[in-house]
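Engineer: What follows is a predicted protein model with its sequence.
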Amino acid sequence: MEAIIQNLVKALGWSIVHSLWQGAILYLILFGLFTLMPKASPRIKHNIAFGTLLATLTAFIFTVISTFTLPVAQSNPGVKFNEQDYVVLLKEFQKGQFATENIFPFIVAIYILGMIFQTAFLLKGYLKLKNIRKHNIAPVPAEWAVLFKKAAKKLDISKSIGFYLSTSVSVPLAIGYFKPVILFPIALINHLNTEQVEAILLHELAHIRRNDYLINLIKVCVETMLFFNPFVWLTSRFMHIEREHACDDLVVDSTHTPLAYAKALLHLETLRMQQAPAMSMAATGNTHYLLKRIKRITNMEKNYPNVKQQLLAIALTLFTFVTVAWIAPNSNKKDVAKNEKTEIETQATIDIETEIREVLTFASDSDTIAVPERTPIARTMSGESTVIYHSDNRPDSLNGVCDDTDLKAHMSRIAENAEEMEQYHNSPQFKAQIAKIEANAKEIEKYFESPEFKQKISNIEAHAKDVEKYVNSPEFQGKIAKIELEAKKIEKYFDSREFKQKIAKIESRAKDIENYVESPEFKEKIAEIETKAKNLAAYYESPEFKNKINKITEAYDSPEYQEIHKRYQQELEALQKSKRNKTIQTPLLVLF
């Protein structure tokens, strides 16, 4: 078992080391593709970055599997070591590859601790999202519900999606994959107009349409496993940028109102009070990056390369290669001379590449900047002298690069684009747009400073104070005390002996009734009643009963019965008439 753990530690250690240069190479490829495809759609760039992230994880897993080997028990009793041999073996063990592998237990221990920390952070974010989507939510206004249905129809989304207001979020969020939910801060009801609400809804629905929640969950898992690799985080940053750009493009293509969308994003940023939870899809994000998004949406972004980011990426890549080269051991002393020669050649290659960058930079700036003359510099490396030429004394191989027609045409196009951008920035149209934005900002500021707005705020504060005063008043506290007292009385009565005895009597009577119903005596009575009912029904259906009924009916319909009935009615009427006459004569006699 100990041998297996040692081999596993060794495999993880080498995989962590190799993952650095693997991630560096994949990131350079990604950076090169983005440089060669500046006009590619954000969706394609996002997919390429996601594929690069998965390729980095695949390379790490493959390295672990290929490096790990199960130990095989071996025995050779004929081999014996004396003290001198042991000392020699110990010295060799402390050199080269063995010396490097000595630090792997510490590296793997740090890696496991980092994994635990990242996993805990991931679980904390998941539990926070689960709590947010279930608590402190309220239905949206009817007008927003109509806008939500229209926005979902615009993006051809047929799955069931929840849309609620929440007091637990400060920015709109899209949460979930199988049962997605969109949450809007409840404070947005009075701060966004209909057009802005529709734009923000389209942005969140775009995340759901693109399955960004599932992709982001996979991205977070990869970041958790390869948290030590800086190129994983750089690739994730590319994914985040292009994901938001893709959603922004969907919104602009659907609404055709980029300025209103940009205003909505800016307004959301002013209302934002806290960071969005992990694994959620927020509409705003980082404040510094939001400004770039707004410039891109309003077609004001400069398409110039970020020199700081490029230099940082190149420096980080070189640092990675130097670190791996320092860790990688020299397994054989005989190859030292060969390695030194290879190092010299590699250094010379790097110097030539550096010179090419200088020449290209010189060619791109040659129209405006005059470069002073420079003399060749001689550099000595490992006993050999190498001459490095600058732009004014470059060799013939670099003259071909600088004199290339395609390069000059490319440089001229860059200069033309720069001039067009400068003209646009100095144009009245652009200045008018900036003036409108500044005017709108001043109007908003003026409204916030107006007596009307301040009066509304003061009314809200006064109403809140009145409510707080009423809640803290003796009257309200007395009502609460009465309710609590009544509740305690009811609870006390339910726990009293008297109530329990009543419940026991009811249960006892119910059991007695149940026992009586189940007793043979009751069942015999029921059977007797059912028998009598059947006999009575049979008698009613018998010919004898039907003949009696027919005879009675015939007697009622006979002329004799009709004559007798008629006489009875006449005599009854005569009797009633005579009684009425006697009643009238009696009061008259009393009068006389």
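Structural biologist: Structure received. Worth saying up front: this structure is predicted, and the values here are computed from it rather than measured. Numbering: from 1, shown residues only.

Engineer: going forward, measure contacts between C-alpha atoms and count neighbours the same way
Structural biologist: Fine.

Engineer: for the stretch 151-300 of the chain, what spans make up the strands?
Structural biologist: Here the stretch 151-300 of the chain has its strands, by DSSP state E, counting those that start in this stretch, at 162-166, 173-175, 181-185, 281-282.

Engineer: What helices and strands are in contact with the last one?
Structural biologist: The reference is to strand 281-282. strand 173-175, helix 194-209 (3 or more Cα pairs under 8 Å, 6 or more residues apart in numbering; DSSP states H and E).

Engineer: of all the ones you listed, which lies closest to residue 312?
Structural biologist: Of all the helices and strands packed on strand 281-282, it is helix 194-209 that lies closest to residue 312, at 30.4 Å by Cα to Cα.

Engineer: how about that closest one: buried residues?
Structural biologist: Across helix 194-209, burial judged by 16 or more other Cα atoms under 10 Å covers 196-209.

Engineer: Helices of the stretch 251-400 of the chain, start to end?
Structural biologist: For the stretch 251-400 of the chain, the helices defined by DSSP state H, counting those that start in this stretch cover 258-271, 287-297, 307-327, 336-365, 396-402.

Engineer: and the comparison structure, right after this:
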Amino acid sequence: MSAFVFALGMTLMHFLWQGLLLGCATAAALTLLRNSRAEYRYLVACSAMLACLCWPALELWQRLASDATTAGTSFNGLPWAPSSFDEEDGWFKLRDSLRGIVGLWALCAAALALRMVAGLMWIDRFSRAHSTCERHDQLRWETDLARLAQRFGITREVRLRVVDTLKSPITAGWWRPVVLVPASLVGGMPPQLLEALLAHEMAHIKRHDYLINLLQNVIETLLFYHPAVWWISSRIRIERELIADDVAARQLGEPRRLALALSELERLQFSNHQLVQAANGGNLMMRIQHLLRPAPQAMNWKAAVAMLGMALACLSIYTEATAADKSASGKKPAVVNFASCAKPQYPEAAVKETRTGTVQLGFLIGMNGKVKTSKVEHSSGHTDLDEASRTAIEKCTFKPATKAGKAVESWTQMQYSWVLE
């Protein structure tokens, strides 16, 4: 298994507790801001959604960029005895699990990505197609839309397309925005109410909500397996609709007209759920109440109990993920195979002069377990003793250091004491 697959698998697993933590913090913040302006709640939810992307991305980058070398291990003397190289069963089980997790994640993310691309292609096809309404009606609504865009301070051209198969208005695009309107809505709703709905779409274009919604869909695609991501994303869409309603109502000067238009949508049973990446969402009745008579919201203690349960689950998952990370991703140092080593021979001159001492050596162990180079890190005080130690121990073979189950080069230290008996 490659280091990237391992790092990605551990990152996805750690996001289980990270996402729960972000979800709990977001829920607490939104609860405190429940009677504040929708803009504040929107900012909190967007920040949480961005954190859901940045936190695992930063962790993945740190895992991939971490040092590939393993810290050396000192040995006090050399007990010239064999050492076994038993593998850890737990590591192999975790490695296989991570490979399966990453494979399943990639498959599901690819399917969701294809779904998102299909939605974008759907928008592009209808934005390029000719409107299905009569020519004079098309010109009329294009003129009204241009007038609304001017009132909102939008300098770019805003296109309008009337589509038969559409069930609710959709705003798409940023550089070349287009408003897709259902043909049944054009013929079945009073013009002044449809104008109010178009003002709502102008608010989305003014605020560049299409881009934010597109980023949301990307994050939902990558982190689809975490319910906290979907919940935060739904709160973003709810608050975004309330903000667009407020902006449109201020420009129209008639909150009641926009409320009537939303009521008409409710009566006609138009759906807000579309395959495409539209800037829609939110509950119509809640939006109507927000426009006409916003009421203070009381604290929901049942939600607080649920948040406490989520916090406990977050702590449990964090403990499990951290334990697995420490056992699996920790660097394992090189281990000498003492059976392969030859005991250093005492130099004859040193024996005659009764020279003793302790030398500390450093060895660079290759991925094949062989010594690539060596150096004397702390001399015994006698050159011949140092060289005799280094020459003999260089012939030892090692079990190479590993990182994420993959053999890596590493420096290790060994110490040998020369004593005359």
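Structural biologist: Yes, it's here. Not measured: the values here are computed from a predicted model.

Engineer: what TM-score do we get after superposing?
Structural biologist: The TM-score (TM-score structural alignment, normalised by the length of the second structure) is 0.67; 317 aligned residues with a Cα RMSD of 3.2 Å.

Engineer: May I see the buried residues of helix 194-209 of the first structure arranged in TSV, with distance to residue 168 of the first structure as well?
Structural biologist: What follows is the buried residues of helix 194-209 of the first structure, written out as TSV (distance: Cα to Cα, whole Å):
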residue	distance to residue 168 of the first structure
196	21
197	19
198	21
199	22
200	18
201	18
202	21
203	20
204	17
205	20
206	23
207	21
208	21
209	24
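
Engineer: and which of these is nearest to residue 83 of the first structure?
Structural biologist: residue 207 (68.8 Å).

Engineer: could you pull out the helices for the stretch 451-592 of the first structure?
Structural biologist: In the stretch 451-592 of the first structure, the segments counted as helices under DSSP H, counting those that start in this stretch are 451-471, 474-494, 497-518, 520-540, 543-557, 559-591.

Engineer: Sort out which residues of the helix ranked longest in the first structure are buried, please.
Structural biologist: If you go by DSSP state H, the first structure has its longest helix at helix 2-36. By 16+ other Cα under 10 Å, the buried positions in helix 2-36 of the first structure come out as 7-28, 30-31, 34.

Engineer: distance between it and the chain's centre?
Structural biologist: Here helix 2-36 of the first structure is found 29 Å from its chain centre; the criterion is Cα atoms, centre = their mean, to the nearest Å.

Engineer: tell me the angle it makes with helix 307-327.
Structural biologist: In terms of direction (axes from the mean of the first three to the mean of the last three Cα atoms, to 10 degrees), helix 2-36 of the first structure departs from helix 307-327 by 150 degrees.

Engineer: Which residue numbers in the second structure does the helix or strand following helix 2-36 of the first structure align to?
Structural biologist: Going down the chain from helix 2-36 of the first structure, the next helix or strand is helix 42-67, by DSSP states H and E. Counting by TM-score structural alignment, helix 42-67 of the first structure lines up with residues 38-63 of the second structure.

Engineer: can you list the helices and strands packed on strand 281-282 of the first structure in JSON lines and add distance to residue 429 of the first structure?
Structural biologist: Converted to JSON lines, these look like this (distance: least, Cα to Cα, whole Å):
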{"stretch": "strand 173-175", "distance to residue 429 of the first structure": "36"}
{"stretch": "helix 194-209", "distance to residue 429 of the first structure": "24"}
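
Engineer: Among the ones you listed, which comes closest to residue 326 of the first structure?
Structural biologist: Closest approach to residue 326 of the first structure among these (Cα to Cα): helix 194-209, 43.8 Å.

Engineer: Can you check what angle separates the closest one from strand 181-185?
Structural biologist: 150 degrees.

Engineer: Comparing helix 194-209 of the first structure with the second structure, how large is the average distance?
Structural biologist: Averaged over the aligned pairs, helix 194-209 of the first structure sits 0.9 Å from the second structure after superposition, using mean Cα distance after the TM-score superposition for the first structure.

Engineer: Mind listing residues that contact that helix?
Structural biologist: Residues outside helix 194-209 of the first structure that contact it (Cα atoms under 8 Å, 6 or more residues apart in numbering) are 144, 147-148, 151-152, 155, 157, 172-174, 177, 180, 182, 213, 247-248, 250-251, 255, 260-261, 263-265, 281-283.

Engineer: Buried ones among those residues?
Structural biologist: Buried subset of those (neighbour count, 16+ other Cα under 10 Å): 144, 147-148, 151-152, 172-174, 177, 180, 182, 213, 247-248, 250-251, 255, 260-261, 264-265, 281-283.
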